[in-house]
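**Q** predicted model and sequence follow; I will ask about them next.
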Amino acid sequence: MKNFNQTKEEIILISEETDRNYWTTRLGVTAETLKSAIRATKSITLHHITAYLNQQNSSQFA
């Protein structure tokens, strides 16, 4: 029996301006911050990007 409860991983695409605007608004970051997070993580999945951004925010306040 297959497991149909699996969730799809959200992918962050920033090649189009409308996509970039959506993700920067949703995540509350600038386009440069988002690009830097993608470069740093070498990933475009929402899970990896938000984990990286959260880590960066927590280290700023430490």
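**A** Perfect, I can see it now. Numbers count the residues shown, from 1 in each chain.
**Q** C-alpha from now on. contacts and neighbour counts both.
**A** OK.
**Q** confirm that residue 22 sits in a helix.
**A** Yes - counting by DSSP: H, G, I helix; E, B strand; the rest coil, residue 22 falls inside a helix.
**Q** distance of it from residue 60?
**A** Per Cα to Cα, to the nearest Å, residue 22 is found 25 Å from residue 60.
**Q** please report how far residue 25 lies from residue 35.
**A** The value you get for residue 25 to residue 35, if Cα to Cα is used, is 14 Å.
**Q** in addition, the following structure is provided for comparison:
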Amino acid sequence: MEKSFNLARIENGSGFFMQEKEKTYNGFWKQIGCTLSIIAILGILAVIIIGFYMLLSGF
């Protein structure tokens, strides 16, 4: 009885650790996705602005 209780407690502990690790992992990827989308949006805006500048300067 005592042995099985310890085993269950160990499994629970590792399960909690994995859940915690997964949460930070998801947060990490969410942050990278957010950063990349901001960079992409700024890049698109820069291309549009450069295009207008070239049109106005008569390139």
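**A** Everything's here; your move. This is a predicted model, so every value here is computed, not measured.
**Q** work out the TM-score between the chains.
**A** Scored against TM-score structural alignment, normalised by the length of the second structure, the superposed chains reach a TM-score of 0.33; 24 aligned residues with a Cα RMSD of 2.7 Å.
**Q** one step back: between residue 22 and residue 60 of the first structure, who's got more neighbours?
**A** More crowded of residue 22 of the first structure and residue 60, by other Cα atoms under 10 Å: residue 22, with 14 against 8.
**Q** re the thing from before, between residue 25 and residue 35 of the first structure, which is the more surrounded one?
**A** With neighbours defined as other Cα under 10 Å, residue 25 of the first structure and residue 35 compare such that residue 35 has more, 15 against 12.
**Q** return the distance of stretch 11-28 of the second structure from the chain's centre.
**A** Relative to its chain's centre, stretch 11-28 of the second structure lies at 16 Å (Cα atoms, centre = their mean, to the nearest Å).
**Q** how about the strands in the second structure?
**A** For the second structure, no strands are identified by DSSP state E.
**Q** tally of neighbours for the closest residue in space to residue 27 of the first structure that isn't next to it in sequence?
**A** Among residues not flanking residue 27 of the first structure along the chain, residue 50 sits closest, at 7.9 Å (Cα to Cα, 6 or more residues apart in numbering). Residue 50 of the first structure: 14 surrounding residues under other Cα under 10 Å.
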